[in-house]
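*Asks:* Predicted model and sequence follow; I will ask about them next.
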Amino acid sequence: MAGINLEQLPIVLRQFNGITENQTVKKELQVLLNPYFSFNELCLINIENNKASAEMRTMKYFDFEETLFIDALIDDSILWVEINNSSMFRTPSNVESALVFQVKTGFGKAQCLVFLSIEPGACFNELESMPLQILLQQVAHQLEHQTRLNRQKFHSTSLLSRLAELSNLFNDFASEWFWKTTENNLFTNVLTSNVANNLYKRHFLNKTFDDVITEHEQTQLKKWSQFKHLLSEQNEFIDFEFEINSSPQAWVSFSGKPQYDANGHFKGYMGIAKDITVNKDREYALNLAKNRAEEASLAKSQFLTVMSHEIRTPMNAIVGMLELLADSELNEKQSRWLNYANTSADLLLDLISDVLDFSKIESGSLQLDVKATDIYTLVKNIASQFLETSQSTGVIFSSEIKTGLPKTIDIDSARVGQILFNILDNAIKFTKVGTVNFKVDSTEKELIFEISDTGQGMSQSQLETIYDAFKQHDDGVNRQAEGIGLGLSITKSLVDLMKGTITVVSEPNVGTKFTIVIPFTLVKETTHTQEQEQSLEPISILVTEDNKTNQVLIKTFLEKLNHHVTLADNGQQAIEKVQASTFDLVLMDMMMPVMDGISATKYMREKLNLTIPIVALTANASKQDKSACLEAGMDKVLTKPIRFHDLNRALRILFSQ
């Protein structure tokens, strides 16, 4: 077959018009170039600014060394390469030769047609003929153009695929839709992204707001009157939420703007709506969980209140009777047994107080009672008490109290005492044999307490949980320390409440050291009237108490003080007795059958206009209970269990005012 001449060239070029597949171009070229040479594979390489890249190839694997390739084509338009003798091309082993045609397209730019596995034909020596050069130039342009189109097509297809994916995702999850109304607020258009979901079209088209809302929404008169006022004033509104009467019921949020025609006449609203059903369901679930948590907290508080009352009531009798026994003639063995009973009773009272304190701390209702305090006397008494109690143990107790402590400071003395008692008690409890040292110092603004012992100590892991509630490091069945594990947790909370710090260092079998720093304010010394220690003159007292044992106890206490006692089993009896007789004082329990102490006190104050002192003697120890007693008209609240000297002192203070 003869080579291509100029007359044949236009016809040959038309054969390539419309060809889009690389393999088809290769087949056509194999036929046309067969008189010159035959080849198996074809590649198009673009050169621009000394950078070469393969734009099209008909074989799966083909690569080349860019620098060698560009350098070899600097002067030649046609390049013959024996691949086995050159490192320019990296091809499969069955490709032995390559023929490169360079077509320069502009300054610094060129296109190269690379034919692989060449076998020369009859006209191989005519490769530089003009018709062949023009043909290869046009083929190169077409291949480059086709490659660019294919790349754009791939990019466009990928983009459309991504947009379709996003569109499907939007249809699945988008909650926004568009709406339009007439001037009379009739919905005329509803456009949603999900054409398959016609919920909004079905419930809104050709209806007004009144037609689509639930019965519950119709009862929200204030809400809807305000919204309709906005509509009547043709104002813009944003995120107006309401529930629609659909199946299933749904919540929507509406935002809209008024629309006007060319003459400025109002023609209705247009806006966007959003499905907020999921948010409302989540909000409902959160509110439900919050209400349940609040109910549980209230139930816990009520339980603790009831348990406090139920435990303190018999404890009042136990402690009081033990106190009466201690005032009687006992032999040595009986006195020892009585001391054991008193110790157990005190321990039980401490546990009850710890549980109530922990409940207050947990709920954030614990408050400090800051008042003028003789801090030296306070810590001296605490040290003396622990010196006495340690004498029956194998512990040597010592104290170092700075003589220059401030005389009177503003601080919660009861809580400071509680903190020191907790730490000192633990120090002695966990030091079977050894020493416990109590050191008190101060600066101008802070008290510094150090309590160190040579007891069993704690490991680092134990120190990390030392302040955890209900946590005891000696918690096995053979544990020797009593308690429920609240002491240190409460101590840490009290120190934090007082804006102080507490630190601890410890080592197993070496000992433990606590350092507590509590800030204070100095109080100028004032002259205080000493309480009169003499007994109160005999008075007539009505004791209102439903527990028979406590009746006997309180009556015995008061009669020891030479007072005249009358008993009432409940509030109703107390009212009848104060109407029948004259009393100087009423001691009133809070929780009683028939009529409680709060109701009885209110009746005496409001209906009978009685002004005699009424004192609550109750097992209800919470702050709310005390407030309820005072609001009802009681003059003072005494908490059970009450001891003889405490009752005597309270009566002296009450009648000396």
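*Replies:* Right, received. Where do you want to start?

*Asks:* C-alpha only now, for contacts and for neighbours.
*Replies:* Will do.

*Asks:* Pull up the gap between the spatially closest residue to E82 that is not a sequence neighbour and E119, please.
*Replies:* Closest residue to E82 apart from its sequence neighbours, by CA to CA, 6 or more residues apart in numbering: S97 at 4.7 Å. Noted for S97: a distance of 9 Å to E119, by CA to CA, to the nearest Å.

*Asks:* Neighbour count for these two, which is higher?
*Replies:* Set S97 next to E119 and count neighbours by other CA atoms under 10 Å: S97 wins out with 20 against 15.

*Asks:* That one and P120 touch, don't they?
*Replies:* No. Taking CA atoms under 8 Å as the definition, S97 is not a contact partner of P120, at 10.8 Å.

*Asks:* Can you tell me the element Q551 falls in?
*Replies:* Taking DSSP states H and E as the definition, Q551 sits inside helix 548-560.

*Asks:* and the angle from the next helix-or-strand element following that helix to helix 548-560?
*Replies:* Stepping forward along the backbone from helix 548-560, the first helix or strand reached (DSSP H and E) is strand 564-568. Angle of strand 564-568 versus helix 548-560, following axes from the mean of the first three to the mean of the last three CA atoms, to 10 degrees, is 160 degrees.

*Asks:* Which strands or helices does strand 564-568 pack on?
*Replies:* Where contact means 3 or more CA pairs under 8 Å, 6 or more residues apart in numbering; DSSP states H and E, strand 564-568 is packed against strand 540-544, helix 548-560.

*Asks:* Please compare the first structure with the one that follows:
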Amino acid sequence: MDKPHLLPGAKRPEDTFLATASHEIRTPLNGILGTVSLLLETELEPSQREYAEAIRLSGSRLLDLLNNVLDYARLDSSEIELETEAFCPVRLGREVVELLSPRAHAAGLDIAARASDLPMPSYSGDAGRIRQILFNLVGNALKFTETGAVLLDIHAHEDGLEYRIIDTGPGIAPGDRDRLFEAFRQNSRQDAYKDGGVGLGLAIVKRLTDLLGGSIDVTGAPGLGTCFSVRLPLKRANLPPTHDLPVLDAVVGLAGLPAATCLAATSALIDASARPVFIDVSSGHVPPEVEVLLIGAEQPEETVRALARKAPSLVVLRPEDRGAIARFKAMGCAGWLVRPLRASSLVERVYVVKTGGMPADEPERLTGAGRVLIADDNPVNAMIARRALESAGFTVTVASTGIEALEAAKSMNPALILMDLRMPEMDGFEAMRHLRAEGSDVPMIAVSAEVNPDIERQAIAAGANDVVAKPIEPQALRELAIHWTGADAKAGKAGAA
């Protein structure tokens, strides 16, 4: 039977259902995950923490399952329109790695992004769909890797772009590779139990890769890990190659870091015009030109003390080592970083240790300050966001409709607005358009239970500076607010005005 003809601009019934289902399911799920994250930041008995972690793990698995089912249904029911925009492949890759860093932390894994050539050229293509491909592939690698690391390798080619996702997981037998990209299929019953999903993530990746005219290849062997390689035929953008990070003129020594952390640090330092030098910890020799050292926390105490005497040092900790910060400072370390390393944090901390001050374009943003307006009609989600931001030093006002948000924005002069896109009386899209039409240049972050490339484009067109998906971890929300209320917000304001 032929599909009924739709008038231009009309929504398919399937699309309306998917949007509604996505919002109605994700919104209470956001309340569950957000509340348990706040709970885990409080003092808990060991058994209470174990129960709360179980809730968070179960909720996260449910969210992954929901995302895959809805994404697959959307791809199956809709005509996908591809967009073309200029984007930086390194920045896009780092965004994916940073989004998935909490998941890597929780699993005790290292995660890193590495570019083959820096600075790397920009490309033209559908960045939203490419981000979705990478998110699924890196997330899949984290799911099946128990020890070691996941690396996102970025390669520029004359005729396009290649992303490789390399893990130290169990590997895939050659006979299983042909079935990997079939919907509702997993390699084994054991994988299904471990995954907790239904086998849709890689089917979505294959569908999106085909839509972009690309190809995907899998290599590896049981016990030797896996490499997924996505090759996309993209044209280079008419933008000059740019560094993704502020310029950092320094020689930085890398001492006793895990392999994935070394790769991440090397890539970020080169991108920031710094020169990494590998230090042989067994000899203890540090070249005199080294200005800052990065030392792995796993090194013996006497090694850390000896290295810290030779150059100002930052210790690189595992997430579970945060309680040992005072001990490492007593050994002579000037500061610390937690892995997986964030490129921007690495560059900022190295600059601080080297100069004793902050870069002119990277002011200190360790705590929040200023007024934040939260527009959200769900009282639980609004409470989670308010508590998270107030604990970081922000003053928060909550509005439950778009109209209330407009009135509050005029009276309180906020430094930042978090705008839910689906609200009664006036939705977030219309509220943002009104504020921009009235000349407001306040940073606005669109928040939605349904985020896909189409929603992102609509939100940016309405005036949003950024778009984030529910649920968002309290700590990630704090970092987002601190980022947009700092000097970095100046560049974003101009883009949305």
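*Replies:* Structure's in. What do you need? Owing to the predicted nature of the structure, the values given are computational and were not obtained by experimental measurement.

*Asks:* Distance check, the residue nearest to E82 of the first structure against E559 of the first structure.
*Replies:* S97 of the first structure is 129 Å from E559 of the first structure, by CA to CA.

*Asks:* ditto for N291 of the first structure
*Replies:* For N291 of the first structure, the distance to E559 of the first structure equals 51 Å [CA to CA].

*Asks:* what's the answer for D374 of the first structure, then?
*Replies:* Taking CA to CA, one finds D374 of the first structure at 34 Å from E559 of the first structure.

*Asks:* Tell me how many other residues surround V578 of the first structure.
*Replies:* 15.

*Asks:* Helices of the stretch 201-350 of the second structure, start to end?
*Replies:* Secondary structure of the stretch 201-350 of the second structure by DSSP state H, counting those that start in this stretch: the helices cover 201-211, 259-271, 301-310, 325-330, 343-355.

*Asks:* sorry, that was for the stretch 201-350 of the first structure
*Replies:* Here the stretch 201-350 of the first structure has its helices, by DSSP H, counting those that start in this stretch, at 209-212, 215-218, 221-232, 277-326, 332-363.

*Asks:* right, and these - which one's nearest E66 of the first structure?
*Replies:* Distance to E66 of the first structure, taken as CA to CA, is lowest for helix 277-326 among the helices of the stretch 201-350 of the first structure, at 59.4 Å.

*Asks:* same for that closest one, what does it pack against?
*Replies:* Using 3+ CA pairs under 8 Å, 6+ apart, helix 277-326 of the first structure sits against strand 250-260, helix 332-363, helix 548-560.

*Asks:* what about these, which gets the closest to E217 of the first structure?
*Replies:* Nearest of these (CA to CA): strand 250-260, 10.9 Å.

*Asks:* Now do that closest one: distance to the chain's middle.
*Replies:* 34 Å (CA atoms, centre = their mean, to the nearest Å).

*Asks:* In the second structure, what stretch matches it?
*Replies:* Per TM-score structural alignment, strand 250-260 of the first structure has no counterpart in the second structure.

*Asks:* Make JSON lines from the helices and strands packed on helix 277-326 of the first structure and add mean neighbour count and distance to F583 of the first structure to it.
*Replies:* Below are these laid out as JSON lines (neighbours: other CA atoms under 10 Å; distance: least, CA to CA, whole Å):
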{"stretch": "strand 250-260", "mean neighbour count": "18", "distance to F583 of the first structure": "66"}
{"stretch": "helix 332-363", "mean neighbour count": "15", "distance to F583 of the first structure": "33"}
{"stretch": "helix 548-560", "mean neighbour count": "18", "distance to F583 of the first structure": "14"}
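
*Asks:* Noted, bye for now.
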